[in-house]
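Enquirer: 3D model of this:
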Amino acid sequence: MSHFRGAVFRARMFILKLALNFAYRPGSHFKFYYPGLEIKYACEEAEKLGAELHFLGPELNNITWRRLYHEHRLNMGNVFYKLYEFGGTRWEGEHYQQIQKLQLTTPSSYVESCCDTYNINWYIQSLDIMFPYLKRILIDKRDMALYKYITRNAKEGQKIVAVVNQWHMEGIEHLWAHEYGMLPRSQSITEEIDPIGDMPLKEGLFDMLYNAFQRELKNAHSNTTPASYSNMMNTYHREQNWQYEHRNM
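Expert: Predicted coordinates:
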């Protein structure tokens, strides 16, 4: 019976891999489940400093594999239904843009130039829609496990450096903020926002006055009407073309 369940599990994982490739099309050269060089460098620096080092293993550790083994709610039909349901929406356009980024870049260049907080959150929310139970295993429960391990080994007055995958950072931060009565950075604003506080208003007004005077002087000499009411050069040094023609009219 165990051999049969193992064969069924491998078949389910193979179908899941096909569904993930169909939904996101990352390509065979993207292997997100392998530890990156940042883990290697962090471990080497910790050894050089003689710091206490705890390596928690790869993303797909034994605990995660056991959770996947016992999870039978990985409904593949939901993927195709959601792709059909969200067709023609803004999400479909974002989905197509993400696929283009993955196919036109290498893993290293994608991580360094495209893999920002916005993209990571997009993939997390997309995974919650397409593969909700998979997201619960790979992200939510993993966030909780990492957070518990960090807090359990934290000692008072001692600094800890935790190197985790980017898709775990926000979850760990929210768990930390919730336990200690703090606000995560994504929800806290340290100072009031002044939308025009950094704008050189006096310089802009002088620039408009100078251009208006110069325009009137030239038109008086040529006895014609202005061909354009756009300034010759504004405060932010935009290029002069037709799309900014309307800004001073």
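Enquirer: Only C-alpha atoms from now on, for both contacts and neighbour counts.
Expert: Noted.
Enquirer: Now do the strands in the protein.
Expert: Using DSSP state E, no strands are found in the chain.
Enquirer: show me where it has helices.
Expert: Per DSSP state H, the chain carries helices over the ranges 2-24, 37-49, 62-70, 77-85, 90-104, 107-113, 117-130, 132-135, 141-152, 166-179, 201-222.
Enquirer: CSV for those helices, including distance to residue 159?
Expert: As requested, the helices of the chain are exported to CSV (distance: least, Cα to Cα, whole Å):
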stretch, distance to residue 159
helix 2-24, 38
helix 37-49, 13
helix 62-70, 28
helix 77-85, 43
helix 90-104, 37
helix 107-113, 27
helix 117-130, 25
helix 132-135, 31
helix 141-152, 11
helix 166-179, 15
helix 201-222, 46
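Enquirer: among these, which is the most enclosed?
Expert: Among the helices of the chain, helix 132-135 has the highest mean neighbour count (mean count of other Cα atoms under 10 Å), at a mean of 18.
Enquirer: Packing partners of that one?
Expert: When contacts are defined as 3 or more Cα pairs under 8 Å, 6 or more residues apart in numbering; DSSP states H and E, helix 132-135 packs onto helix 117-130.
Enquirer: Other residues contacting the helix it packs on?
Expert: With Cα atoms under 8 Å, 6 or more residues apart in numbering as the test, helix 117-130 has contacts from 78-79, 82, 134-136, 166-167.
Enquirer: and which of these is nearest to residue 71?
Expert: residue 134 (8.7 Å; Cα to Cα).
Enquirer: And this one, please, so the two structures can be compared:
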Amino acid sequence: MALSRLSTVHYGAIVGSSTHKPWEVGYAPRKSVAESLVVHLSDPKTKEELLILGTSNISTSNAYRNFELAEKFAPSSILLQTSPSFSKFCFGQWHSSEEFQNSLMKNGYYWDYIKRTHEGSGIKAAFFETRKALLSLWINTVMRTPKDIWRLFVPGLDTKLMLDLSTKLKVDIHYAGEDFNCSAMEMLYRETRMDTIYPYLKYYFGLNEGWEQEARNWQVLFRSHTTKALAEGHFNQDNVTWLVRFAEKMIPHQKKVIIDKKNEDIFWSIEKNMKGSKKLVLVNQWHMDGVQKLWRSYHGLEAPKKPMMSTHDLPLEEVQAWMRGKDYDRNVIEKRTGVPMAMPNSRENTSYWDENRSHYA
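Expert: This next block holds a predicted model:
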């Protein structure tokens, strides 16, 4: 029987319930947030090891966990995703990421940050600031992000702990990939395709149902959770990857500057600047996959891809049995009522009318 008779609704219902296999059959389980924050890579040829630790900058528990993993790893060099001036603002002892970030604001790090990313004055600069404000308005209104979402982009307690660890172990410390530094702002400033109208039009008129439903689910999470709760309970590898892909759909040119270019900066700093065989990198979670992919490709360690087959998980026998049962029911009803049935791809046995004419007619 032709599989085209199945509507997408019925196909999804059957496949969704019958192909949700356990891990040993081929589907990997979702990683927890803690598992998603650690990637340990090694090159068997050069004996080089790379430990990538992810951070959301706001979780205190994840910060101390990253510190314990870093201590156990005993790196020969460390890379932090922040600016070299960060070390001037992080003296003292702190016990939570929020307290530490608040101290950075009070000690002048925020104003130093603004000064380093300021694009001057004039009409062009004012126009650029307006575009940034509109883009920020879109993110805050459409996605319903929490008010303290800015904490994801300001170095947190784990960055300070790694800086302290480098002093304790007397290893080299490197800085690369700061989210919004001068080069990033310059690229955004010169990006003529930074259209703030496009995200609105794309969201309301250009998303298919799947992306739209996922976005609405995130809106519910953003409205009902603080940024810290999201970081500790929902920012696993799958969800962060979805957010990165969503940014690529909605603001593709800005995503290249804010994420892709930073991935390259971090990777090349690892390869060109970091010394020793045990390298540790602390980056924001949305850079982990990109840095890992670049490192694997550069060292020739890309995982082999399986052949693509769109129907490899289609339960063909179950689908055909379902269709045979439906055809049998239709034939019985037609014999009893004498009325031909329409809508073969629906479970409802609807009488034949012109408005529901099917390819059976």
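Enquirer: TM value for the aligned chains?
Expert: Their TM-score after superposition, calculated using TM-score structural alignment, normalised by the length of the first structure, is reported as 0.69; 186 aligned residues with a Cα RMSD of 2.1 Å.
Enquirer: How much space separates the aligned partner of residue 209 of the second structure in the first structure from residue 96 of the first structure?
Expert: Matched by TM-score structural alignment, residue 209 of the second structure corresponds to residue 89 in the first structure. Using Cα to Cα, to the nearest Å, residue 89 of the first structure is found at 11 Å from residue 96 of the first structure.
Enquirer: Repeat that for residue 51 of the first structure.
Expert: Remark: distance between residue 51 of the first structure and residue 96 of the first structure (Cα to Cα) = 44 Å.
Enquirer: And residue 24 of the first structure, what's its match in the second structure?
Expert: Residue 24 of the first structure maps onto residue 143 in the second structure when the alignment is built from TM-score structural alignment.
Enquirer: Contact partners for its match?
Expert: 215-216, 218-219, 222.
Enquirer: same check, this time on residue 205 of the second structure
Expert: Residue 205 of the second structure neighbours (Cα under 8 Å, 6+ apart): none.
Enquirer: any idea how far it is from residue 218 of the second structure?
Expert: 18 Å.
Enquirer: closest to residue 30 of the first structure out of the helices of the first structure?
Expert: Nearest to residue 30 of the first structure among those is helix 107-113 (5.9 Å), distances taken as Cα to Cα.
Enquirer: what's the average distance of the closest one to the second structure?
Expert: Compared with the second structure after the fit, helix 107-113 of the first structure shows a mean deviation of 1.3 Å (mean Cα distance after the TM-score superposition for the first structure).
Enquirer: how about that helix, aligned to which bit of the second structure?
Expert: Helix 107-113 of the first structure maps onto residues 227-233 of the second structure, going by TM-score structural alignment.
Enquirer: go on, stretch 134-151 of the first structure?
Expert: The aligned range for stretch 134-151 of the first structure in the second structure is 254-271, by TM-score structural alignment.
Enquirer: my read: residue 76 of the first structure touches residue 19, true?
Expert: Yes - here residue 76 of the first structure reaches residue 19: they are 6.8 Å apart, a contact under Cα atoms under 8 Å.
Enquirer: just to revisit the earlier point, of all the contacts of helix 117-130 of the first structure, which two lie farthest apart?
Expert: Most distant of the contacts of helix 117-130 of the first structure, by Cα to Cα, are 78 and 166, 26.4 Å apart.
Enquirer: against the second structure, where does stretch 59-72 of the first structure fall?
Expert: Aligned by TM-score structural alignment, stretch 59-72 of the first structure falls on residues 179-192 of the second structure.
Enquirer: Revised request: answer the last question for stretch 168-176 of the first structure.
Expert: Counting by TM-score structural alignment, stretch 168-176 of the first structure sits on residues 287-295 of the second structure.
Enquirer: what residues does that stretch touch?
Expert: Contacts of stretch 287-295 of the second structure (Cα under 8 Å, 6+ apart): 52-54, 259-260, 262-264, 266-267, 302.
Enquirer: circling back: ok, now how distant is the match of residue 24 of the first structure from residue 73 of the second structure?
Expert: In terms of Cα to Cα, residue 143 of the second structure sits 38 Å off from residue 73 of the second structure.
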